[in-house]
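**Student:** my questions concern the predicted model and sequence given below.
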Amino acid sequence: MPSQRTDPEPARSEEEPDSGSHSGGTRGWRRLAKVVTGGATPVRSDLPSSDIERLRAPLAEPRSLVVLGCTGGAGQTVTALMIGHTLAAHRDDRVVAVDVNPGPNGLSRRVGAQAPETLTALLANADAVDEYEHMRAYAGRAGTGLEVVQTLDDPYVQTLDDRDYGQLTGLLGGFYGVTLLDPAATGVARALPVTDGLVLVAPASADAERAVSMTFEWLDGNGYATLRANSILVVNGVSKRSLQDVDAAERVARGRCRAIVRIPWDDHLGSSYTKIDVGALRPATKRAHGALGGVLVNTLAPA
């Protein structure tokens, strides 16, 4: 992300980029809405009612999503967490994020939701996890309602194969409406065959144009052209200084993905090794992620 910044541009989401239309995700954002989700504490939301309605749209069946960075440092893990927090805070069904990318700055380290067991233990004991109460031993719960299956520093996760990913998404689909996967580079090819949706993440930098182009080429060359065409591109860390680079990346993506969403620069999200506190985010950041979540649910909901 840029080392220097100015005040960010307003959040912008663009659906069906080839048509040049905009979702209007910033209209009416000053209105407050209280959202009551199933069994959860009412959530105070400053999202516009139109975005809240889209976030809460029912899904006909459980869905799994892969969040994939187009290049290193794009903000893949932060985006996965923010999608999870946003959906969990507004939806009635359960949402789980799975850390499949062990390391010191992984998803497990950036959420205050610890469970007694890890992903490795969940897969080893999958046959015994036949009720939600059993699942709770493997999934910590954040204040937003997002549940997290953690990995921490377990190197075994890097060896998971296609069967493991299929077993994992099948198991979690029995308890959660939405499953988010945050895979390491070595796991992407194994995760994509079992996903229902794809979120691509690019940084608001000079590298974004090349990274998006190469990612699209890789997806098309490996049989994922349909998944690419229905994907959402997130451009992270947008500021006035980076608009030229952002425009260049969007020109590559326009007409080749389902939607493009800009996320403004936020110091809180840009701090590595820091647990994300949704309440500490700027209003523009919350609005942008609300628009992203609404577009995402729209791609997964029945036509």
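**Tutor:** Received the coordinates, thanks.
**Student:** hey, let's count contacts and neighbours off CA atoms from now on
**Tutor:** Fine.
**Student:** where exactly do the helices run in the protein?
**Tutor:** Applying DSSP state H to the chain gives helices spanning 49-55, 76-90, 119-124, 132-135, 162-173, 188-191, 208-221, 225-229, 243-253, 267-270, 283-300.
**Student:** TSV for these, including mean neighbour count?
**Tutor:** Rendered in TSV, the data for the helices of the chain read as follows (neighbours: other Cα atoms under 10 Å):
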stretch	mean neighbour count
helix 49-55	20
helix 76-90	25
helix 119-124	16
helix 132-135	13
helix 162-173	17
helix 188-191	18
helix 208-221	17
helix 225-229	18
helix 243-253	18
helix 267-270	16
helix 283-300	23
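**Student:** A202 is nearest to which of those?
**Tutor:** For the helices of the chain, proximity to A202 was assessed by Cα to Cα; helix 208-221 is nearest, at 5.7 Å.
**Student:** report the angle between that closest one and helix 243-253.
**Tutor:** Using axes from the mean of the first three to the mean of the last three Cα atoms, to 10 degrees, the interaxial angle of helix 208-221 with respect to helix 243-253 works out to 20 degrees.
**Student:** what does helix 208-221 rub up against?
**Tutor:** Helix 208-221 is contacted from outside by 70-71, 202, 225, 228, 245-246, 248-250, 252-253, using Cα atoms under 8 Å, 6 or more residues apart in numbering.
**Student:** try 6 Å this time
**Tutor:** Surrounding helix 208-221, the residues in contact under the criterion Cα atoms under 6 Å, 6 or more residues apart in numbering are 70-71, 202, 248-249.
**Student:** go on, stretch 59-76?
**Tutor:** 80, 173, 177-182, 195-203, 211-212, 215, 301.
**Student:** please check those and keep the buried ones.
**Tutor:** Restricting the contacts of stretch 59-76 to buried positions leaves 80, 173, 177-182, 195-203, 211-212, 215, with burial counted as 16 or more other Cα atoms under 10 Å.
**Student:** just the residues you listed: which are in strands?
**Tutor:** 178-182, 197-203 (DSSP state E).
**Student:** also this one, for the comparison:
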Amino acid sequence: MSEKRKVDDAPGQLLQTDEELVEQYHGELPPTPGDDLAAALPESLSITVDLPPAPAPEVPAEEVAVAIDEVSVNPGHVEVSEPSTTSVDIVAPSTTSVDVAAPAPVVDNSLSRRDRLRGEHSSDPESAAMLTADRLLDVNRKTRPVPEGGWNRFVYTVTFKTLNLGDSAKVRARKEMDQRISKVFEGGARFVPILTRKGGVGKTTVTALLGMALADAREDRIIAIDANPDRGTLSERVNKQTRATVRDVVTKAPSIQGFTDFTTLVSRDETRLDILASDTDPLLSEAFDENDYNVVADLAARFYSIVLTDCGTGIVHSVMRATLQRADSIVIVSGGSVDEARLASETLTWLEANGYGDLVRNAIVALNTATQGTNLVKLEEIESHFQSRVREIVRIPYDPQLAAGSVVSYKDLKPLTKDAARTLASLVVEGLPTSRRDA
């Protein structure tokens, strides 16, 4: 059965069957309206349709690219053209050179143990001396040292080494002092002259005490040179092991190749302090001048860390000038009498007037209370005067060994005398530069 269909271009027209439509198409039926128009059309027909451009999609402002010339570019609208190769000149934006001073590098040579435990390290290379047992070993029952001190050690023993109270307060103070005296130096020897304008105030004795305290607590080498042109007596404070003097060092200087050669010319005491004697012949002692001292000092600087110089009372002597030019710190010795304290103060004034003000401000005054007249003056007033001019003052107490003026046995000194010598040594060391950069 044929299906009736509706002709779209003829509204209201009757429905036709498929057969009727075919017959009409082949001309068997009379033409319908519009057939003349269809006959006039060509077989192929091209129709051009102008369509409006598609609207560009909106792009969020944060996705819009910004070109170098600050013109917004819409990534959603792209003009397509025939592929071609085009050369484009790109001009780099001009830059302005600005000289900015680089900040100075920060050097920290004093990291604490807590900083090192957090993984921080010093920016400067560390020396081998920094690898101490205190730094590397964890403190526990096995590595903690045996306590020193009567009661603390007794408790440690009776508890079968399970209860360690640590060192006593006295022992801790001694070890702290040792640590202060044992300060490590880099960059050559340090020179410390001991001087005053008046003889007989114990300058040579103070030199020997200072040298022994340093040599007893430190691991490096300490030497005391008797540079007194008026027949010094420093070598008489230790047991002599040689008759050589500073004159022999000057004479044999070209043949001294190492420390072993130098040690044959010095005397060494029980604390390992080396002492180089002065000339014993008064006629030759006057010949020891600035040039001779420089020869001796240059050799001593090769083999020792700290060089003490026992100076004479002639402050204007040429040896004194050479001594002060090398000095890193000085010790001024004063007696306990009025005139001795005044002459010591005048020594400071002379140094300030001759360009050694820095040495004066860093100086240590050793106040020898074993001289005559000490019990008649107010030592507190003398100390108050020097405190306004120098860094520190140390009292040296009376000791029978020192009063005898002969060989000094460091281990047999009174505890108070030994403590004073160690205090003097620690203060002197604290005033010395750690490295030559700090000088």
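**Tutor:** Sure, I can see it. What you are looking at is a predicted structure, and each value in this text was computed from that prediction instead of being measured.
**Student:** could I get the helices of the first structure as CSV with distance to G143 of the first structure?
**Tutor:** What follows is those, written out as CSV (distance: least, Cα to Cα, whole Å):
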stretch, distance to G143 of the first structure
helix 49-55, 18
helix 76-90, 9
helix 119-124, 21
helix 132-135, 18
helix 162-173, 20
helix 188-191, 27
helix 208-221, 33
helix 225-229, 32
helix 243-253, 33
helix 267-270, 17
helix 283-300, 16
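**Student:** nearest to A259 of the first structure, out of those helices?
**Tutor:** With respect to A259 of the first structure, and counting by Cα to Cα, the nearest of the helices of the first structure is helix 283-300 at 7.6 Å.
**Student:** okay, the angle between the closest one and strand 197-203?
**Tutor:** 150 degrees.
**Student:** residues in the second structure aligned with helix 283-300 of the first structure?
**Tutor:** Under TM-score structural alignment, the match for helix 283-300 of the first structure in the second structure covers residues 415-432.
**Student:** quick one: map F191 of the second structure onto the first structure.
**Tutor:** When the first structure is aligned by TM-score structural alignment, the residue opposite F191 of the second structure is S64.
**Student:** what's the closest non-adjacent residue to that match?
**Tutor:** Using Cα to Cα, 6 or more residues apart in numbering and skipping the chain neighbours, the partner closest in space to S64 of the first structure is T179 (4.6 Å).
**Student:** per the alignment, A74 of the first structure corresponds to what in the second structure?
**Tutor:** Matched to the second structure by TM-score structural alignment, A74 of the first structure sits across from V201.
**Student:** which among the ones in strands among the buried ones among the contacts of stretch 59-76 of the first structure gets closest to W265 of the first structure?
**Tutor:** The nearest member of these to W265 of the first structure, counting by Cα to Cα, is P203 at 10.3 Å.
**Student:** map the closest one onto the second structure.
**Tutor:** Under the alignment (TM-score structural alignment), P203 of the first structure pairs with G335 in the second structure.
**Student:** kindly report the same for I260 of the first structure.
**Tutor:** Matched by TM-score structural alignment, I260 of the first structure corresponds to I393 in the second structure.
**Student:** and for its match, the neighbour number?
**Tutor:** Around I393 of the second structure sit 21 other residues, with neighbours defined as other Cα atoms under 10 Å.
**Student:** what separates it from E23 of the second structure, distance-wise?
**Tutor:** Applying Cα to Cα, to the nearest Å, one obtains 140 Å for the distance of I393 of the second structure from E23 of the second structure.
**Student:** and for V249 of the second structure?
**Tutor:** Shown here: V249 of the second structure relative to E23 of the second structure, a distance of 146 Å by Cα to Cα.
**Student:** over to F262 of the second structure?
**Tutor:** Distance from F262 of the second structure to E23 of the second structure, by Cα to Cα: 141 Å.
**Student:** and W218 of the first structure, what pairs with it in the second structure?
**Tutor:** Residue correspondence, TM-score structural alignment: W218 of the first structure in this structure matches W350 in the second structure.
**Student:** err, A229 of the first structure, not the other one
**Tutor:** Structural correspondence for A229 of the first structure with respect to the second structure (TM-score structural alignment): R361.
**Student:** dump the residue contacts of that match.
**Tutor:** Taking Cα under 6 Å, 6+ apart, we find R361 of the second structure in contact with 390-391.
**Student:** and it, how far from T417 of the second structure?
**Tutor:** 26 Å.
**Student:** on that earlier part again, nearest to V100 of the first structure among the ones in strands among the buried ones among the contacts of stretch 59-76 of the first structure?
**Tutor:** D182 (5.6 Å).
**Student:** if I read this right, R395 of the second structure contacts V365, doesn't it?
**Tutor:** No: applying Cα atoms under 6 Å, one finds R395 of the second structure not in contact with V365, separated by 8.5 Å.
**Student:** the more surrounded of these two?
**Tutor:** Neighbours around R395 of the second structure and V365, counted as other Cα under 10 Å, are more numerous at V365. The numbers are 25 against 21.
**Student:** map G174 of the first structure onto the second structure.
**Tutor:** So G174 of the first structure corresponds to R302, using TM-score structural alignment.
**Student:** for the second structure, which segments count as strands?
**Tutor:** Counting by DSSP E, the strands of the second structure are 65-66, 72-73, 190-195, 222-226, 267-268, 273-276, 306-310, 331-335, 364-368, 392-396.
**Student:** can you list these in CSV and add distance to D35 of the second structure?
**Tutor:** As requested, the strands of the second structure are arranged in CSV below (distance: least, Cα to Cα, whole Å):
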stretch, distance to D35 of the second structure
strand 65-66, 60
strand 72-73, 56
strand 190-195, 127
strand 222-226, 133
strand 267-268, 142
strand 273-276, 138
strand 306-310, 130
strand 331-335, 136
strand 364-368, 134
strand 392-396, 132
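**Student:** out of those strands, the one nearest G149 of the second structure is which?
**Tutor:** Set against G149 of the second structure and scored by Cα to Cα, these come closest in strand 392-396, at 26.8 Å.
**Student:** what about that closest one, how far off from the first structure?
**Tutor:** Relative to the matching residues in the first structure, strand 392-396 of the second structure has an average distance of 1.1 Å after the fit, by mean Cα distance after the TM-score superposition for the first structure.
**Student:** what residues does that strand touch?
**Tutor:** Applying Cα under 6 Å, 6+ apart, the external contacts of strand 392-396 of the second structure come out as 364-369, 420.
**Student:** for the residues you listed, work out which two are farthest apart.
**Tutor:** Greatest spatial distance among those (Cα to Cα): I364 and T369, at 15.4 Å.
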